[in-house]
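> I would like the atomic coordinates for the input below:
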Amino acid sequence: MPDLAARARILLDLHTAPEILVLANVWDVVSARVVAATDGVRALATASHSIAATFGYEDGEKIPLDLHLDMVGRIVAAVDLPVTMDMEAGYGNPGETARLAIGVGVVGGNLEDRMKPLDDAVAAVEAVLAAGRDAGIDFVLNARTDAFVRAPEDADRADVLAEAIRRGRAFLDAGAPVVFVPGVVARPEIEALVEALGPRKVSLISAPGRSLPAAELQDLGVARVSTGPFTQRVALTALQHATAEVIGGGVLPAGTRALN
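Here you go, the predicted model:
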């Protein structure tokens, strides 16, 4: 396995390459191994919501950080690919949380701004990047703004977009290589984000039945698209359907593969 700095460089290069980086988020060792073994997968991203759910916790930093990091560390150890961690909002100390994540082999991470005052959000970005420098790596921060996901339902979308751009520019100026804007699925808003923040600077989440295909996002200049908790929901949906079929007198689906 390449060393930490090399893995960080690989992950950073994947964000700036012409081909969009597609990340199917994982939540435990077996999901990580299945995704890593899939043709075309070049890096892994963990999903905090899914890891919390695995242990019976609600999302939103309800899972203890040490338990969260333990699972992420197990994922890192199980695969030979760069791993980026969803650090939520940094558990009250983004720099220290990033340091601990790097300690288990993580080379990138998401950090939510939760619409804190912009100066505070930028300081958190700077703290995470400083932790990476202290460790001797180019930590790939996917700096997230919650402008869209926390906006009131009746908010003016143009105003929300403007705020997302304002925050995104501040995070890029602070050194973040990419800005994550969940809640955006409409082509005009994606185009506006890419125009304002630059090509290969915008990161999105793929929502079932709503998002544009990854190939189209690539053509629009998006750097990265991930799946968040939705991959775990895909797996759980398949589990529930299979269970209902067996309970109803049927059999498990044909074509089920031994992936573990």
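> make it CA atoms for all contacts and neighbour counts henceforth
OK.
> hey, where'd the strands end up in the stretch 101-250 of the chain?
108-112, 140-144, 178-180, 202-205, 224-226 (DSSP state E, counting those that start in this stretch).
> If we ignore the residues flanking it in sequence, what's nearest R42?
The shortest distance from R42 to any residue that is not its chain neighbour, by C-alpha to C-alpha, 6 or more residues apart in numbering, is 6.7 Å, and that residue is L81.
> scratch that, A143
On the basis of C-alpha to C-alpha, 6+ apart, the spatially nearest residue to A143 that is not a chain neighbour turns out to be V179, at 4.8 Å.
> so that neighbour sits right up against A170, yeah?
No - proximity of V179 to A170 does not meet the contact threshold set by C-alpha atoms under 8 Å, at 9.9 Å.
> between the two, which one's more packed in?
In this comparison of V179 against A170, neighbours counted by other C-alpha atoms under 10 Å, the higher total goes to V179 at 30 against 18.
> follow-up on the earlier one: among the strands of the stretch 101-250 of the chain, which is nearest G56?
Ranking the strands of the stretch 101-250 of the chain by distance to G56, with C-alpha to C-alpha as the measure, places strand 108-112 first at 21.8 Å.
> burial count for the residue lying closest to V30 once chain neighbours are set aside?
Taking C-alpha to C-alpha, 6+ apart as the measure, V30 lies nearest to N260, with 6.7 Å between them; neighbours along the chain are not counted. Residues contacting N260 under the criterion other C-alpha under 10 Å number 7.
> Before we compare anything, build this one as well:
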Amino acid sequence: MQVRHDVLFHALHADGLLMLANCWDAGSARIVAATGAKALATSSAAVAWSHGFADGSTLPRDLLMASVKGIVRASSLPLTVDAEDGYSDDPAQAAALAGELIDAGVVGINIEDGNGTPELLADKIRAIRAVADARGVNLFINARADVYLRGIDASERVQETIRRAALYEAAGASGLFVPAMVAEDDIATVIKATRLPLNVMVRDGVPPLARLVQLGVRRLSAGSAISEAMFGCVDALSRQFLDSGKVNEAGLPRMGYGALNSLMAQ
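As a prediction, this is how the structure comes out:
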């Protein structure tokens, strides 16, 4: 009997380190899936940039849903979607978006406190959990605490992260995401203080994989790093072409036409 994707996605956080090479559309999802990934995740920045919008809840929801549906069509792997702040300060609207994502086949979301209060995010999580429960889906709600991104005093970051973790867990969160937290002592302290599986993001200073496993981190996200590199290649090669009439990708990896076309035809 095939395991439900929501059950599988939760299980992937129970042991070891789940690594998510964030994608942004159906094509990038197919490439990531072909590398042997166990699940797929979107990056809100990468999805927004792929449509010509800035990151930060500026992407129209219909374009977000178009990207999500394309990814679901292209891959059978469990998918979690970065829903930013739910695209609304209204918990009911954030929950309605989560319902649309569930209906499209999504089994996990990231939702952040960002510029809002932790109490507002807790309200959103409660509303989203109710919508997911009504659909009979154990949605993995990854609560993103932006403590390290919002200028909170360094001496207060760990305790504030722990406070928010407790608040979000009580509201129905499944996991805790703390981008920009890289110090081993901070990571270890937070892991000991919460039952939520901890998600960290690739960033300068993040401990190596083996150490993350030792510390008990359960999820590592690439975030926007892969898309930043990809768009950097587009920029460099486009400038080169306009300057010289050539595309010399020396030093850059390349997937040939045949390989790409074959992959996309699956």
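> TM-score for this pair?
Put the two chains on top of each other and the TM-score (TM-score structural alignment, normalised by the length of structure 1) is 0.89; 251 aligned residues with a C-alpha RMSD of 2.1 Å.
> what's the spacing between the counterpart of E88 of structure 1 in structure 2 and A41 of structure 2?
For E88 of structure 1, the aligned residue in structure 2 is E84 (criterion: TM-score structural alignment). When distance is defined by C-alpha to C-alpha, to the nearest Å, E84 of structure 2 is 13 Å away from A41 of structure 2.
> Looking at the two, which one has more neighbours?
Neighbours were tallied for E84 of structure 2 and for A41 using other C-alpha under 10 Å; the higher tally belongs to A41 (27 against 21).
> And the more buried one, which helix or strand is it part of?
Using DSSP states H and E, the element containing A41 of structure 2 is strand 40-41.
> what's that strand packed up against?
Packed against strand 40-41 of structure 2 by the contact rule (3 or more C-alpha pairs under 8 Å, 6 or more residues apart in numbering; DSSP states H and E) you find helix 26-34, strand 79-82.
> Could you save those as CSV and add columns showing mean neighbour count and distance to P91 of structure 2?
Rendered in CSV, the data for these read as follows (neighbours: other C-alpha atoms under 10 Å; distance: least, C-alpha to C-alpha, whole Å):
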stretch, mean neighbour count, distance to P91 of structure 2
helix 26-34, 19, 29
strand 79-82, 24, 16
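> quick one: which of the ones you listed is nearest V47 of structure 2?
The nearest among those, by C-alpha to C-alpha, is strand 79-82 at 9.2 Å.
> what does the closest one contact?
For strand 79-82 of structure 2, the surrounding residues in contact (C-alpha atoms under 8 Å, 6 or more residues apart in numbering) are 39-44, 68, 72, 105-111, 140.
> so where is stretch 38-45 of structure 2 in structure 1?
Correspondence between stretch 38-45 of structure 2 and structure 1 is established over residues 42-49, with TM-score structural alignment as the criterion.
> Quick one: residues in contact with that stretch.
Contacts made with stretch 42-49 of structure 1 from outside it, assessed by C-alpha under 8 Å, 6+ apart, are listed as 11, 23-27, 32, 35-36, 58-60, 68, 72, 81-88, 226, 228-229.
> returning to what we had before: give me the distance between the match of E88 of structure 1 and D204 of structure 2.
As defined by C-alpha to C-alpha, E84 of structure 2 lies at a distance of 23 Å from D204 of structure 2.
> just to revisit the earlier point, dump the helices and strands packed on strand 40-41 of structure 2 to a markdown table, plus distance to N261 of structure 2.
Conversion of these to a markdown table gives the following (distance: least, C-alpha to C-alpha, whole Å):
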| stretch | distance to N261 of structure 2 |
| --- | --- |
| helix 26-34 | 10 |
| strand 79-82 | 23 |
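> if we compare those, which one ends up closest to L237 of structure 2?
Comparing those by their distance to L237 of structure 2 (C-alpha to C-alpha), the top pick is helix 26-34, with 19.0 Å.
> contacts for that closest one?
Residues from elsewhere that reach helix 26-34 of structure 2, judged by C-alpha under 8 Å, 6+ apart: 21, 23, 39-40, 67, 70-75, 77, 263-264.
> Can you flag the buried ones in the residues you listed?
A residue is treated as buried here by neighbour count (16 or more other C-alpha atoms under 10 Å); on that basis the buried members of those are A21, C23, A39, L40, S67, G70, I71, V72, A74, S75, L77.
> Lovely, talk soon.
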